[in-house]
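>>> the sequence and its predicted three-dimensional model are supplied below.
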Amino acid sequence: MVEELTQAEDAVAACIDAVTWARPEDELIAALDTTHRIEQRLAAVKLAVIRELDGRRTATTRGASSTAVWLRERLRLTVPAARRLVDLATVLENGNPGVRHALAGGCITVDQARVIADSVDSVQTAAGPEVADKALGMLVEWAGQFDPTLLRKLSTRILDHVAPDIADGAARAALDAEARRATRDRHLTLSTLTDGRLRLTGILDTETAGLLRAAIDPLGAPSDPDDQRSPGQRRHDALGDVCRLALRTGELPENGGDPAQIVVTTSFDGLTGQLGGGTLDTGLHLTPEAVRHLACDAAILPAVLGGAGQPLDLGRQRRLITGPLRRALVLRDRGCAFPGCDRPPRWCDAHHIHHWADGGTTSLTNAVLLCGHHHRHLHHSDWTVRLAGDGNPEFVPPAWLDPEQLPRRNHYHRRT
């Protein structure tokens, strides 16, 4: 397979520098159609490979928490994009060979394949395999005329065309299937921009969308006739108000042994002089004005820091790494320290590098922050962790994965 794909790659590479301006229009259109068809066929191969790797649990044996997370590292994808690939590969492999063949034949696109697979699955549940085959043929034919958005709209009434006698009775089943898809596809992604802000993207199911609108619509209304904020800015500010209200209730679950809270680090001189900025435990920076605003209603915890900002000593000797000592650990590791993991501090456990039961101390020099998956993985694999000369954790892979066993670090949480 690799040899054949390499030959295909060479053939494509030979076309990259083709002089397109000298080609007649008909030839360029034919090249476009052929390129698009090859792209879909390659997608079918890619999905088959992903499905096989997922079935073999390749990702977990290499230290990743899931195939989607491993694909993000391997192919430089976002986690939502990688997860969609894994989901579609599973759907096409487990119950929709016709859709897979249509994709492999270059007759439909990946996005159309998602729509058709969902629709055929619903039809098979409602009317059986024979009707599902009819629906598949009709949807593939429609895919030659309609984009994925229109195709999904048409697919909601596919039974009217292939099985009109049960169409009305199956409408409820279609609604239930749509609800299941909404549950499956729900997600919220927080992406850190280069300047420290966050981009929110995601899909909310109907119920959650209703809750969000009910919460932010009253707070997002113009505060007075002179309110100059745009609708988007008002919704942004309303979301912040909702979060503040939730934190003030004191009823949120604990986070790493502490009440739900935001932690801001600033210098004593900067705080008292009202001139210094601050840093959140996520690594984001705050202006002096924002620090002063938060300090009006906050607990102030003194900490001794080294010249390079390294926390030196916090808390008393004990087994559990909580309170001030955990805060110091979060300041240092910023999140799960395992290479390639982007889990934030609130999802992480504090791991004793030299186990407490074996005489290890409960101190910053004997602790590392790990998410639940990598905490378990470290305990049940040949990976080892240690603190490097600069006081930051580094991980040594097993020899079977890297014969040279070169230490690796997490680069997602670096401050610079």
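Thanks, I have the structure now.
>>> contacts, neighbours, all on C-alpha from now
Fine.
>>> longest helix anywhere in the chain?
For the chain, the helix with the greatest residue count under DSSP state H is helix 25-55.
>>> in it, which residues are buried?
Neighbour counts over helix 25-55 (16 or more other CA atoms under 10 Å) mark 36-45, 47-48, 50-51, 54 as buried.
>>> quick check: end-to-end length of stretch 147-166?
Start-to-end span of stretch 147-166 (CA to CA, to the nearest Å) is 27 Å.
>>> list the contacts of that stretch.
Stretch 147-166 has contacts (CA atoms under 8 Å, 6 or more residues apart in numbering) with 111-112, 115-116, 119, 123, 127, 131, 134-135, 139, 142-143, 167, 170, 174.
>>> likewise for stretch 54-65?
Leu53, Ser66, Thr67, Trp70, Val86, His373, His374, His377, Leu401.
>>> surely Arg41 and Arg100 touch.
No - here Arg41 lies out of contact with Arg100, judged by CA atoms under 8 Å, at a distance of 9.6 Å.
>>> contact partners for Leu211?
By CA under 8 Å, 6+ apart, Leu211 has no neighbours at all.
>>> included below, for side-by-side comparison, is a second structure:
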Amino acid sequence: MAACLDAVQAALAEVMDAPCWSLSTRELAELTCQAGHAVTAMAELRLRLIAAADVADVGAANGATSTTGWLAHVDRARRNDAAADVRLAKALDTTCEATRRALLLGRVNPAQALVITTALTDLPGWIGEAKRAEAETWLLDHAAEFGPDELRLLARRIWEVIDPDGADERDGKLL
């Protein structure tokens, strides 16, 4: 894995000073999309490493009180952002394999993945695996068209996927 990351960094160093002004609008559009897919693939790898670091208790091994604390320190990030990364990493590692794979393939971005995993994690424990998988697929399908904000609104309607007959009754109780 280290060799792969070294190769990525070396490849990026090769184009560090490459001018973009000479690219056509078509090239700019294609390369911007391609770079976005590469970023999401790197995000998936990073999240996979964070999940493994959490299991191995890397934070404590490095003098931090938690993986979140350690990650906030090494990334020089806000603690809330580090906590969201750890939550997302754990969910992708344990219960949301389809979302992890979609992130790796560039079908979703990290913000969309966080919305999906949060929606699935917030489901009650009595929801079976088949219904969870159905809900995850439904959200992933909608992620192809909608950004994280719209996807969050759709996630609120997840009961219509899990229990179409009981969704109206559940909504009535919420009112």
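Great, that's in hand. Values in this document were obtained by computation on a predicted structure and should not be read as measured data.
>>> buried only: go through the contacts of stretch 147-166 of structure 1 for me.
112, 115-116, 119, 123, 127, 131, 134-135, 139, 142-143, 167, 170, 174.
>>> give me the mean deviation of the helix or strand containing Ala82 of structure 2 from structure 1.
For Ala82 of structure 2, the host element (DSSP states H and E) is helix 79-94. Once the two models are superposed, helix 79-94 of structure 2 sits on average 1.5 Å from its counterpart in structure 1 (mean CA distance after the TM-score superposition for structure 1).
>>> what span of structure 1 is that helix aligned with?
With TM-score structural alignment applied, helix 79-94 of structure 2 matches the range 79-94 in structure 1.
>>> distance of Asp54 of structure 2 relative to Gly63 of structure 2?
14 Å.
>>> now stretch 141-148 of structure 2, how far from the centre of its chain.
How far stretch 141-148 of structure 2 lies from its chain's middle: 13 Å, per CA atoms, centre = their mean, to the nearest Å.
>>> sorry, back to before: for the contacts of stretch 147-166 of structure 1, which one is nearest Gly323 of structure 1?
Taking CA to CA as the measure, Gly323 of structure 1 lies nearest Asp111 of the contacts of stretch 147-166 of structure 1, at 47.8 Å.
>>> grab the nearest non-local neighbour of that closest one.
Leaving aside its chain neighbours, Asp111 of structure 1 sits nearest to Pro148 (6.1 Å; criterion: CA to CA, 6 or more residues apart in numbering).
>>> now do Leu114 of structure 2
Nearest residue to Leu114 of structure 2 in three dimensions, chain neighbours excluded: Leu88, at 5.8 Å (CA to CA, 6+ apart).
>>> and that neighbour, what does it touch?
Contacts of Leu88 of structure 2 (CA under 8 Å, 6+ apart): Leu47, Ala113, Leu114, Thr117, Thr118.
>>> out of the contacts of stretch 54-65 of structure 1, who's nearest Gly105 of structure 1?
Closest to Gly105 of structure 1, out of all of the contacts of stretch 54-65 of structure 1 and judged by CA to CA, is Val86, at 20.4 Å.
>>> ok, that closest one touching Val49?
No - look at Val86 of structure 1 against Val49 with CA under 8 Å: they stay out of range, at 10.1 Å.
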